[in-house]
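In: Okay, structure incoming, though there's no sequence with it:
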């Protein structure tokens, strides 16, 4: 699996996580501020309540005939108290308490001001020359519950905002990078032989240098391929013409030398020129195969080309070739001229090195698979691996340059295809088979 991530995905996830993190930090900060403000409000409520209750409690205590009576204030009805209070003297003796107060929640000795116990927040105030103390207690759990509810109230919108933010960020990123995605698809969808400039309209400024560099590279590659094709064509003409002229003159000289002892030497020169002409043609084919021009800009139907090439070999094979063609067209991005060179070399290899008494089977299927199969001896696995190299031939007495399969393999690699060589051939005990799929590209 590739470790590279999509730019849209990275930006979408990164921005969403960033927004979410900022929201969380904002919620935490808001929660802390809210908690501080609530503590101030609760403390103010404790102080205000104490100021309201203290005069009433002092009046009640001073008007008693017996201070030890009515220590618990009566409740009008049953209810839960968040605030409870005690009224004590300076020595800590209980004078009055709210109906639900627990003396254990308070400090052992009363004092003025705010203080905390493990479970309560306490506020104390005194009266009558600090002889009567009123203390009000509020459970800390009540404050924590209020802070938690405030925090939850701040967090709840975040669960809705996270997916909304993700969708919004994703849409903005996708909308912003739409031209970059189109640029990517335009490059991916074009064939390997399409060297036309890529569109740079409305690309973001950051990507314009990339598109410009790609177009410059495509232009240089196009010029290099055109130069290679021109050189190959010119070289073929410049080499073949002098060789053909020299060969014709030697043949004419040979015809005029009946009985001459030098005729044998002239025949050897003729054979050498003929071999040199064949070798030069193969070298030019190899140069074309390795020149990068194996791919066409548009797919072409290769069935008629195969049929035409096979007809050219009809006289050489003397009825040995059995051709099987598909009913439908086989379209491929392989350049038609390059395909003709590929097929020609495979057929020449089968004619030269196959058993003359056996048929040469050539077949093309609808899925684009081309097979050339001939009878003959079995090529060892060690030799089979070397046949793709230049000037390498198997143990055979047939003439040849050892370039046919090297040319075919170079064409296959240049087109992003794979040439399979087998010996013995499939479903046979002997022979040799070459197979390539003209549609499957790596």
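Out: Yep, it's here. Being a predicted model, the structure only gives us computed values, none of them experimental. Numbering: from 1, shown residues only.
In: CA only for contacts and neighbour counts going forward, please
Out: Will do.
In: Please enumerate the helices of the stretch 151-300 of the chain.
Out: 178-189, 208-255, 263-289 (DSSP state H, counting those that start in this stretch).
In: Wasn't residue 322 part of a strand?
Out: Yes: counting by DSSP: H, G, I helix; E, B strand; the rest coil, residue 322 falls inside a strand.
In: ok and whichever strand or helix holds residue 148 relative to helix 178-189, angle-wise?
Out: When elements are assigned from DSSP states H and E, residue 148 belongs to helix 140-176. For helix 140-176 against helix 178-189, the angle by axes from the mean of the first three to the mean of the last three C-alpha atoms, to 10 degrees is 60 degrees.
In: here's the one I want to compare it with:
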């Protein structure tokens, strides 16, 4: 079994190799420059030796010297045996102690001869400063040139090695409560595998919990329909048979509550079905007949406008029917008829008239049991069901109030994804 990749080991080895490689390159470049400087120093020393010989000859012949090396020799009695043409006596008189010393901008060497005399030689300090500057530049130049390359190399290496971290982050960030599949990443470093396992376990637990919640809502709504219908029938019979006005009024109140409870159970069942949808139906279905059938159920309170016939849409027919019905019912309950419905292969638009809704309330309309302050009878689940179906079928819901081109009303638009996306 191959050993799993380790992010810690890869980074340590990579950085170490990069540091060693950069150091070797810098050492090679520095050695090349330093070798050139050493050659210059030795060449200069060789040149000065020749200059000394020439200086002695020039002094003896009395010809002008060309060397910047100054020299003076004095005998045991203090008499000057020879001196460079441009040598200043005050320069050599600064220090007659044997050894090296500085005199202004000159470096002075004093040696005692066997006869008790002195040999003094002086050279400008500028040459030493120039050599030091060139040597320092030779050492710094490789670093200046290699540091940007080192930074680029570190950036490229870390980005490459940390790519699995970015992949894992994007995979986790792209998930929500409706997408609880295990993370599909296989080639992860050893340090990230425990994180992937923990996230997969958490998603599995969430899936179990949400499935149980949806099953409970679906089963509860389904099982409540028959008892609610039976209770409503018994209450209506009680209203018809009782002669006591007070008892009849209480029975009518119970019947009214049961009538409101019945559609609520239907909406809860629709919501549970919508939450259980995964993905979208990639097959194209003509939704015009479905839309015509739905509109016919509302007794002329809905005006259907078709941009084209047919209107192929990549969505399950039952899901589209639940989505469209909830949009139309919401527009009728909370607005004024007629409700205008426009259908094309790109979008379904439902528009009504009525008081405009504030942006703050509009942003909350897709929340469960949200009525935006409306006192009209409704479950508060219609737009939540529409939003859930739209999300699970790769469509998008957009709410606008006032409706475009009007001063009132609400426009709900569901945009569908094209079949080739």
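Out: Yep, it's here. All values reported here derive from a predicted model rather than from experimental measurement.
In: Would you mind reporting the TM-score between them?
Out: Taking TM-score structural alignment, normalised by the length of the second structure as the basis, the two superposed chains have a TM-score of 0.68; 386 aligned residues with a C-alpha RMSD of 5.1 Å.
In: hang on, the earlier thing: so how far does the helix holding residue 148 of the first structure sit from its counterpart in the second structure?
Out: For helix 140-176 of the first structure, the mean deviation from the second structure after alignment is 3.2 Å (mean C-alpha distance after the TM-score superposition for the first structure).
In: That helix: how far from the chain's middle?
Out: Computed by C-alpha atoms, centre = their mean, to the nearest Å, the chain-centroid distance of helix 140-176 of the first structure equals 32 Å.
In: again, but for stretch 45-56 of the second structure
Out: Worked out by C-alpha atoms, centre = their mean, stretch 45-56 of the second structure lies 70 Å from the chain centre.
In: Any chance of the helices of the stretch 151-300 of the first structure in CSV with distance to residue 114 of the first structure and mean neighbour count as columns?
Out: Shown next, in CSV, are the helices of the stretch 151-300 of the first structure (distance: least, C-alpha to C-alpha, whole Å; neighbours: other C-alpha atoms under 10 Å):
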stretch, distance to residue 114 of the first structure, mean neighbour count
helix 178-189, 63, 14
helix 208-255, 68, 14
helix 263-289, 94, 17
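In: Number of residues surrounding residue 17 of the second structure?
Out: By the criterion of other C-alpha atoms under 10 Å, residue 17 of the second structure has 12 neighbours.
In: To clarify, my last question referred to residue 370 of the first structure.
Out: Residues lying near residue 370 of the first structure (other C-alpha under 10 Å) number 20.
In: what does residue 161 of the first structure give?
Out: Here the number of neighbours of residue 161 of the first structure (other C-alpha under 10 Å) works out to 16.
In: Pull the contacting residues for it.
Out: Applying C-alpha atoms under 8 Å, 6 or more residues apart in numbering to residue 161 of the first structure gives no contacts.
In: Residue in the second structure paired with it?
Out: The alignment partner of residue 161 of the first structure in the second structure, by TM-score structural alignment, is residue 146.
In: Over in the second structure, tell me which residue corresponds to residue 243 of the first structure.
Out: Aligning on TM-score structural alignment places residue 243 of the first structure opposite residue 228 in the second structure.
In: Hmm, its match is touching residue 262, no?
Out: Yes: if you go by C-alpha atoms under 8 Å, residue 228 of the second structure and residue 262 touch, sitting 6.5 Å apart.
In: so what's residue 105 of the second structure up against?
Out: Applying C-alpha under 8 Å, 6+ apart, we find residue 105 of the second structure in contact with 124-126.
In: Identify the residues contacting the corresponding residue of the second structure for residue 88 of the first structure.
Out: Using TM-score structural alignment, the equivalent of residue 88 of the first structure in the second structure is residue 74. With contact set as C-alpha under 8 Å, 6+ apart, residue 74 of the second structure has these partners: 80-82, 117-119.
In: can you check residue 253 of the first structure too?
Out: residue 266.
In: could you measure it against residue 439 of the first structure, distance?
Out: Between residue 253 of the first structure and residue 439 of the first structure the distance is 51 Å, computed by C-alpha to C-alpha, to the nearest Å.
In: which one in the first structure is aligned with residue 401 of the second structure?
Out: Match for residue 401 of the second structure (TM-score structural alignment): residue 422.
In: What sits closest to that match if chain neighbours are left out?
Out: residue 433 (5.1 Å; C-alpha to C-alpha, 6 or more residues apart in numbering).
In: cool, residue 198 of the first structure as well?
Out: Spatially, and ignoring its direct neighbours in sequence, residue 198 of the first structure is nearest to residue 215 (6.3 Å; C-alpha to C-alpha, 6+ apart).
In: Mind telling me what the one you found corresponds to in the second structure?
Out: Using TM-score structural alignment, the partner of residue 215 of the first structure in the second structure is residue 200.
In: tell me the contacts of its match?
Out: 181-183.
In: ditto for residue 140 of the second structure
Out: Listed by C-alpha under 8 Å, 6+ apart, residue 140 of the second structure has no contact partners.
In: and it, how far is that from residue 276 of the second structure?
Out: Separation of residue 140 of the second structure from residue 276 of the second structure (C-alpha to C-alpha) stands at 67 Å.
In: Likewise for residue 48 of the second structure?
Out: Residue 48 of the second structure sits 95 Å away from residue 276 of the second structure when distances are taken as C-alpha to C-alpha.
In: ok, now residue 334 of the second structure?
Out: In terms of C-alpha to C-alpha, residue 334 of the second structure sits 27 Å off from residue 276 of the second structure.
In: Show me which of those two is the more surrounded one.
Out: The residue with more neighbours, out of residue 334 of the second structure and residue 276, is residue 334; 21 against 18, by other C-alpha under 10 Å.
In: What sits closest to that one if chain neighbours are left out?
Out: Of all residues beyond its chain neighbours, the one nearest residue 334 of the second structure is residue 376 (6.6 Å), with distances taken as C-alpha to C-alpha, 6+ apart.
In: neighbours around that neighbour, how many?
Out: As a measure of burial, residue 376 of the second structure has 10 neighbours, counting by other C-alpha under 10 Å.
In: can you check residue 404 of the second structure too?
Out: 12.
In: That one: what's it in contact with?
Out: residue 411.
In: any idea how far it lies from residue 124 of the second structure?
Out: 89 Å.
In: likewise residue 76 of the second structure?
Out: Using C-alpha to C-alpha, residue 76 of the second structure is found at 27 Å from residue 124 of the second structure.
In: So if I had to pick from the two, which one is more boxed in?
Out: Using other C-alpha under 10 Å, the more surrounded residue of residue 76 of the second structure and residue 124 is residue 124, with 17 against 14.
In: any idea how far the equivalent of that one over in the first structure is from residue 161 of the first structure?
Out: By TM-score structural alignment, residue 124 of the second structure lines up with residue 139 in the first structure. Distance, residue 139 of the first structure to residue 161 of the first structure, using C-alpha to C-alpha: 35 Å.
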